[in-house]
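Undergrad: No sequence on hand, only this structure:
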């Protein structure tokens, strides 16, 4: 690509959390992040994993694939967008980079029903490369911003299975949400601890809105993997206390099967438009943690479940798609809040 693609993409996890950024990888608004967890589904969203920065190293050169925009030069997105040869959204967001004499593909997916994100890489080239993946963390409400401080602490612990536990300790606040990550296969990867702040990431969309438009992220460390032709590695990030490594190929296959079943349930023809509509509708349907009943998100990135929007959208999202049990659940969710004939907006 000759120019950075700042179109936004989003995948929701059915709990109110999501993963979302731009095609080029630069976070352009405060709501962007790779692991944005709803710690009290579907509300109290927190940005935990802000971004990852990828580098391909060979004996001849190093190539940065990620993109960033810095506050000091807020009109320019810098990084490796020139290596990006293709991006597709279905069945999962997939990037293809032409770099170092081969192709590196990257896929991102949120498994439904958990605050998790899987990022998988596949190298197709005759040579061996070293892939470096820098982990940039945070722990903040998704409406706010983080400024670096020596009083911030990020604890990292790793067990004998190679599962890392991360917990932030913001100054003057309770300990943050613990989260976990692991890399598969673990046998040919290494981890180099970081420990410093990357300062002044610029949010162009927030600047346009006249809001605070920059923040700092904490560099946890770098995953280092040596990839030969056909090799794959995957990183799983999650708030699940006992995380299991997830295989992207299994997740993609399951997503395709789920899409076919959803289209059949909606009695729509098995064509691309049907899949896109049903998939888009599914992004807004969530399950409330306190009751287990379904609810409807009013919109992304910043809205939660609102009564008015839920009632307006219920016929199209749930009745037209044959999701009658969930439609009943939404009515139960809001009927429980009924007060003198009024629903909370």
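TA: Looks like it came in fine. From a predicted model like this one, the values you see are computed outputs, not experimental measurements.

Undergrad: from here on, contacts and neighbour counts on C-alpha atoms
TA: OK.

Undergrad: secondary structure class for residue 334?
TA: Taking DSSP: H, G, I helix; E, B strand; the rest coil as the rule, one finds residue 334 in the helix state.

Undergrad: what sits against residue 255?
TA: Applying Cα atoms under 8 Å, 6 or more residues apart in numbering, we find residue 255 in contact with residue 91.

Undergrad: Now do the helix or strand where residue 154 lies: distance to the chain's middle.
TA: In the assignment (DSSP states H and E), residue 154 maps to strand 153-158. Centroid separation between strand 153-158 and its chain, computed with Cα atoms, centre = their mean, to the nearest Å, is 21 Å.

Undergrad: Remind me what it packs against, helices and strands.
TA: strand 164-169 (3 or more Cα pairs under 8 Å, 6 or more residues apart in numbering; DSSP states H and E).

Undergrad: how far is the strand it packs on from where the chain is centred?
TA: A distance of 18 Å separates the centroid of the chain from that of strand 164-169, by Cα atoms, centre = their mean.

Undergrad: Can you name the residues in contact with that strand?
TA: 138-139, 152-158, 175-182.

Undergrad: Show me how to select, in ChimeraX, the buried members of those residues.
TA: To isolate the buried ones among the contacts of strand 164-169 in ChimeraX, judged by 16 or more other Cα atoms under 10 Å, type:
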select :138,139,154,156,176,177,178,179,180,181,182
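
Undergrad: picking that back up, contacting residues around the strand holding residue 154?
TA: Under Cα under 8 Å, 6+ apart, the answer for strand 153-158 is 164, 165, 166, 167, 168, 169, 170, 220.

Undergrad: tell me the secondary structure for residue 253?
TA: Residue 253 - assigned by three-state DSSP - is helix.

Undergrad: Look up how far residue 247 lies from it.
TA: 10 Å (Cα to Cα, to the nearest Å).

Undergrad: ranges for the helices of this protein?
TA: Using DSSP state H, the helices of the chain run over 204-208, 248-265, 272-282, 307-314, 324-335.

Undergrad: Could you dump those helices into TSV with distance to residue 73 added?
TA: Below are the helices of the chain laid out as TSV (distance: least, Cα to Cα, whole Å):
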stretch	distance to residue 73
helix 204-208	11
helix 248-265	36
helix 272-282	35
helix 307-314	39
helix 324-335	46
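
Undergrad: Take this one as well and set it beside the first:
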């Protein structure tokens, strides 16, 4: 019995299988995500989703899906699943699925008459390339396999529509071909572990429907380009590995690489191992940077989310060196006393009053885990000083320390805390003034700064910060606490106190 396993009864029930999703990442920015039966229900679903730096700083869906077909005695059995307007599913390949087992990697097994056919996939670590292993486990007669790639080549927040600008040609790669639908994109190389036949029959498939986008009120119809298909024969017990990636590789080593990548993954044999496996999906190392993705499938790297999640994704699984690499990357992005809320470089937004304070907390957890006080001061002490001084003296977004030692911030039209949803150009919950959790983080930052200076024996004056720290507990109680209500205000703006109950 596998720790994660889905049987036929669940998988053929689309109300179940379409609401459960798979996610795999390569630890360097690329990922794949879809439903349990490979029917994409979001514009964010795809088999190869990867950065395209020559176009923008966003992620792009290059390969939407690859549909297998089993051919026996001139009869075709289509294993793909797509939804079209009117709730029509075509083909209905989910009816052939026998089970889905997720150990180190997902394995889906299909049964078509006497043919038992399996599909396993794994990303190549630190490369924009996915490997898919197809195996004929049982068959009574010669079996032909056809693979049909559905290509999107578009930014993940957008949808592809049929057009006359698409490049319908292809070029040869070793044991395969490659496609580049538009200028600026990297080509996608489809290569196999043995020679296959490619038949070029370019065509658009119109109005593929994404159910989740429809339910969310977004555009939900996409046209996908299918350049042709690959065909090959497999005998009983024989496997073939397909590589779909942005760079051409030597196909002779694909089977060995697939096995090596699979063995490198954490086996999902327990709840703990599932958490470790999941944690690894959020780390990306690319172009000398080590970062945390705020969430899949549509978030990028966010400062606040990085510092909050860093201890759980790294220190809790015994990887302090990974925590340090992330802190080093993020430290370079400090601008004045602020970290980017989201984005990077010239595209960064700094409207986060708490990200710099969570930075202190993340370093604090790193130090408590490793005991490396002196190293932490050497690497991060100057940055921490800049943040404290900036908050004390005042910085962007009217962030400043008041006479009572508490922190206030906010300008009209900007949300600075984690409750930063925007509707019609305005913050849904602005929380201007003194948010309660910001001042808790502020006090913790000062206290940890003092502790770090003392334990690292740094020659830095701290008497001023000790005086501020002495003020804060009484000021905090006077500003936020209410004896009659028995709880803290959520935020205070001048004479106004907000008493909404929130998880702050």
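TA: Cool, got the structure. Owing to the predicted nature of the structure, the values given are computational and were not obtained by experimental measurement.

Undergrad: on that earlier part again, so how far does the strand holding residue 154 of the first structure sit from its counterpart in the second structure?
TA: Its matched residues in the second structure lie on average 1.7 Å from strand 153-158 of the first structure after superposition (mean Cα distance after the TM-score superposition for the first structure).

Undergrad: What range does that strand cover in the second structure?
TA: The aligned range for strand 153-158 of the first structure in the second structure is 167-172, by TM-score structural alignment.

Undergrad: again with stretch 198-217 of the first structure
TA: Taking TM-score structural alignment, stretch 198-217 of the first structure hits residues 205-224 over in the second structure.

Undergrad: returning to that earlier point: rebuild the contacts of strand 153-158 of the first structure as a markdown table, extending it with neighbour count.
TA: As requested, the contacts of strand 153-158 of the first structure are arranged in a markdown table below (neighbours: other Cα atoms under 10 Å):
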| residue | neighbour count |
| --- | --- |
| 164 | 18 |
| 165 | 19 |
| 166 | 20 |
| 167 | 20 |
| 168 | 22 |
| 169 | 16 |
| 170 | 19 |
| 220 | 22 |
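
Undergrad: now the match of stretch 198-217 of the first structure, how far from the chain's geometric center?
TA: So, by Cα atoms, centre = their mean, the centroid of stretch 205-224 of the second structure is 21 Å from its chain's centroid.

Undergrad: End to end on it, go ahead and measure it.
TA: Note: stretch 205-224 of the second structure ends 5 Å apart using Cα to Cα.

Undergrad: hmm, back to that, more neighbours: residue 253 and residue 247 of the first structure, which one.
TA: residue 247 (16 against 12; other Cα atoms under 10 Å).

Undergrad: I figured the more buried one hits residue 234, correct?
TA: Yes. Using Cα atoms under 8 Å, residue 247 of the first structure is in contact with residue 234, at 7.4 Å.

Undergrad: contacting residues around the counterpart of residue 315 of the first structure in the second structure?
TA: Taking TM-score structural alignment for the superposition, residue 315 of the first structure sits opposite residue 311 in the second structure. By Cα under 8 Å, 6+ apart, the residues touching residue 311 of the second structure are 323, 362, 365, 366.

Undergrad: Surely the second one and residue 307 touch.
TA: Yes. Between residue 362 of the second structure and residue 307 a contact is recorded at 5.5 Å, counting by Cα under 8 Å.

Undergrad: When those two are compared, which one has more neighbours?
TA: Taking other Cα under 10 Å, residue 362 of the second structure and residue 307 do not tie; residue 307 has more neighbours (25 against 21).

Undergrad: mind listing what that one touches?
TA: Contact analysis of residue 307 of the second structure by Cα under 8 Å, 6+ apart lists 355, 358, 359, 361, 362.

Undergrad: how far away is the last one from residue 211 of the second structure?
TA: Distance from residue 362 of the second structure to residue 211 of the second structure, counting by Cα to Cα: 39 Å.

Undergrad: quick one: the helix or strand harbouring residue 356 of the second structure aligns where in the first structure?
TA: Using DSSP H and E, residue 356 of the second structure sits in helix 355-370. With TM-score structural alignment applied, helix 355-370 of the second structure matches no range in the first structure.

Undergrad: And for stretch 381-396 of the second structure?
TA: Using TM-score structural alignment, stretch 381-396 of the second structure finds no match anywhere in the first structure.

Undergrad: Now tell me what touches that stretch from outside.
TA: 331, 334, 336-338, 356, 360, 399-402, 407, 446, 449.

Undergrad: Columns neighbour count and distance to residue 68 of the second structure on top of the residues you listed, output as TSV?
TA: Below are those laid out as TSV (neighbours: other Cα atoms under 10 Å; distance: Cα to Cα, whole Å):
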residue	neighbour count	distance to residue 68 of the second structure
331	17	46
334	17	48
336	14	54
337	21	53
338	24	50
356	28	49
360	24	51
399	22	57
400	21	60
401	23	62
402	14	65
407	25	59
446	21	59
449	21	58
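
Undergrad: Same list (the residues you listed) but as TSV, adding distance to residue 215 of the second structure.
TA: Shown next, in TSV, are the contacts of stretch 381-396 of the second structure (distance: Cα to Cα, whole Å):
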residue	distance to residue 215 of the second structure
331	40
334	39
336	42
337	41
338	37
356	37
360	40
399	39
400	43
401	45
402	46
407	41
446	46
449	48
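
Undergrad: any idea which of those is closest to residue 291 of the second structure?
TA: residue 331 (11.4 Å; Cα to Cα).
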